[in-house]
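>>> What would the 3D arrangement of this be:
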Amino acid sequence: MSNSNQQAGSTSEKAGISPPEITNISAINQIKNKRRQQPTSQELINGILEGNRTSLSRAITLIESTNPDHFEKASEVVQGCLTHANKSIRIGITGVPGVGKSTFIEAFGKHLTELGKKVAVLAVDPSSSLSHGSILGDKTRMEELVKDENAFIRPSASGETLGGVARKTRETIILCEAAGFDTIIIETVGVGQSETAVHSMVDFFLLLKISGAGDELQGIKRGIMEMADAIVINKADGDNIKKANQAKVEFNRALHLFPSKKSNWQPKVTTCSSLTKDGIPEVWNTISNYFELTKESGFFQEKRNEQNHFWMLETINEELKQNFFNQPEIVSLLEKSKKAVQNNEISSFAAASQLLKLYFDKGAKAQRDKGSE
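Next comes the predicted model:
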């Protein structure tokens, strides 16, 4: 046999295994067709109101989608759930990576479900700036809570939003409330600016710290300290108990340097261990006392009203941004403008003005055409 024939023989296809006779082609096609079917907006709304987790998860995925075709359907679902929302308490939890946020939330969440609460955890997972991917491993880290029938954990990629929270997180809260969850916990990425966004959508803001990190000596960042309604020193167990108590004293001193809050609430500092569960009930007692005070004074509802106004403006900004970058003419000119700016052929300000002028002129033309119909 020649070399060419040998090569042909080595690379030729060989007979494979025939499909078993029991394979039901009709059943396979039915499954495929069923997978292609998407529930209507009303079906999702009905499922959410009935507490169906699959409907809730599908609706959240719809909200998180960047596909323009999904925006209208997502808005319909949110609007349909709106009258059934606003019946929960919203708690934001932040802290630097490594402070034990996931472990704390699992211990805290289990304590709440044991008290008869229905807990939804919205965990924001950081996205890579290079691959844009996320691990979404919070369910793995909260293996006990994820099995609790009174808990719902939804990890989401931070994407390009400020610290991983934006309008999508806000709308997800509405869906979870409509599904019957009375306690919503939002875990931030914990990288700095995300705290501002979380603070604008929660009722209570909890800052997790660990002893020995040096922050108690600096009084940590003034902005985050002023936003915190409570500071919890985590990992207060074993040989670390003494250090945690020392950190508690230092943080208490730092808190008294700040002006009084509008709510008239004096932020508390406590210690806890997410492993031994020591101090977890005290954290909930602190939060309960806060809600009792702010609801009696009317601050709770006043803050909710201010947040609604804030998110109306944020939604306008987000919608304008989405609409702007989804215009084919803008996308085409944007690529040309990028190259011109990089080559110093035009200033970044002039390029931006050209893009905005094209956008507004296009919008004005569309209005004139609509009026002439």
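>>> drop to CA atoms for contacts and neighbour counts, all remaining ones
Will do.
>>> Please tell me how far the nearest residue to residue 199 once chain neighbours are set aside sits from residue 148.
Spatial nearest neighbour of residue 199, chain neighbours left out: residue 205 (6.4 Å); criterion: C-alpha to C-alpha, 6 or more residues apart in numbering. Residue 205 is 24 Å from residue 148, where distance means C-alpha to C-alpha, to the nearest Å.
>>> Also this sequence, please, to line up against the first:
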Amino acid sequence: MANTSSKPRDNIDDLAQGLVAGKRAALARAITLVESRRSSHRRQAEALVSRLMDRTGRALRIGITGVPGVGKSTTIDTFGSNLTAAGHKVAVLAVDPTSTRTGGSILGDKTRMARLAVDRNAYIRPSPSAGTLGGVAAKTRESMLLCEAAGFDVILVETVGIGQSETTVAQMVDFFLVLMLPGAGDELQGIKKGVLEIADMIAVNKADGEGAVRARAAASEYRAALNILAPRSKTWSPPVMTISGLANERLDEMWEQILTFRDRMTATGEFQEKRATQQVAWMWSLLQERLLEALRTNGSVKALLPDVEAAVREGRMPATLAARQLAEAFGVEL
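A predicted model of the protein is given here:
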């Protein structure tokens, strides 16, 4: 009996040691563990992350978004390769709510990030193959901590740039980069105001060759759009610049801007406060997610749910009463 109870702890110890030692196989197994939906695996994952917490928090976390076709994969591949050449260790993670249907766009990106895919100082991880955006985001947060514990000092979190994924990623990173296409005219019309409000920098990509003139014009329009928005911080006004991920143009300058952001925000205490706020928000998000999961899987609730849903759908019961009945079946008074 003693051997059975000690085995999970021994496995977690071995996994933690291998991960800290920089073994890629250990990191891959650890991320697979936190992605698992089994309750026993969840507890092991919590034990693993808790054990490694003192080794986390040292990386610079950068979110990158952009509409399909903007050149995210190429830019990340080039940008990440520049960073590894400069001595950094780079991890690329993904938040992809469409992965429930397609398996996740990052799976294709991994083959297109040709240099990073074979770089010993880089690690590319597909997002989970199932789950809601919230679930994928929760696993990405934990994966980010594991990558930090494994010694990666730059974490790039990619989103497909569709739906609420941009906001979700912005809430888990230090710096949020929005990639845009040249030709701002039509593009500007379709931009969600919310994306501009959460951007820490806008980079107009594909600013090489014939696209350079259009990219500069687009950058001017984005600057004008940002000028009418109230800045989120007195310390930082989001810059707009033109880059070329394909030609590796101005990516070093983009990195310098990111470092300037970190230094300024750290000096005022905003950097640390932002991370602390994100941690507390993450706690509440996990609590909400797990309470809802417990509610849905509760036997009494499951037995009552079909009739209650039918009554609400047919207009025989108000949603407020339905919610109260389900909560009481769960053992909670509203």
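>>> Quick TM-score on the pair, please.
Here the TM-score for the pair of chains, by TM-score structural alignment, normalised by the length of structure 2, is 0.89; 325 aligned residues with a C-alpha RMSD of 2.4 Å.
>>> just to revisit the earlier point, which residues touch the counterpart of the residue nearest to residue 199 of structure 1 in structure 2?
If you follow residue 205 of structure 1 across to structure 2 using TM-score structural alignment, you land on residue 176. By C-alpha atoms under 8 Å, 6 or more residues apart in numbering, the residues touching residue 176 of structure 2 are 62-65, 169-170, 198-201.
>>> among those, which are in helices?
169-170, 198 (DSSP state H).
>>> Please, a PyMOL command that selects the buried ones among those residues?
Buried subset of these, written as a PyMOL selection, criterion 16 or more other C-alpha atoms under 10 Å:
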select buried, resi 169+170+198
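>>> quick one on the thing from earlier: biggest separation within the contacts of residue 176 of structure 2, which pair?
Spatial extent of the contacts of residue 176 of structure 2 (C-alpha to C-alpha) is set by the pair 169 and 201 at 14.4 Å.
>>> Please, which helix or strand holds the residue nearest to residue 199 of structure 1?
Taking DSSP states H and E as the definition, residue 205 of structure 1 sits inside strand 204-210.
>>> And residue 158 of structure 2, what's its match in structure 1?
Aligned partner of residue 158 of structure 2 by TM-score structural alignment: residue 187.
>>> how many other residues sit next to its match?
When neighbours are defined as other C-alpha atoms under 10 Å, residue 187 of structure 1 has 25 of them.
>>> likewise the one 3 residues further on?
As a burial measure, the neighbour count of residue 190 of structure 1 was computed by other C-alpha under 10 Å and equals 23.
>>> so where does it fall, helix or strand?
When the helices and strands are read off by DSSP H and E, none of them contains residue 190 of structure 1.
>>> Verify the stated contact: residue 52 of structure 1 with residue 178.
No: contact criterion C-alpha atoms under 8 Å: residue 52 of structure 1 and residue 178 do not qualify, at 10.8 Å.
>>> what about these two, which has more around it?
Counted by other C-alpha under 10 Å, residue 52 of structure 1 and residue 178 do not tie: residue 178 has more neighbours, with 26 against 15.
>>> burial count for the equivalent of residue 220 of structure 1 over in structure 2?
Residue 220 of structure 1 maps onto residue 191 in structure 2, with residues paired by TM-score structural alignment. By the criterion of other C-alpha under 10 Å, residue 191 of structure 2 has 13 neighbours.
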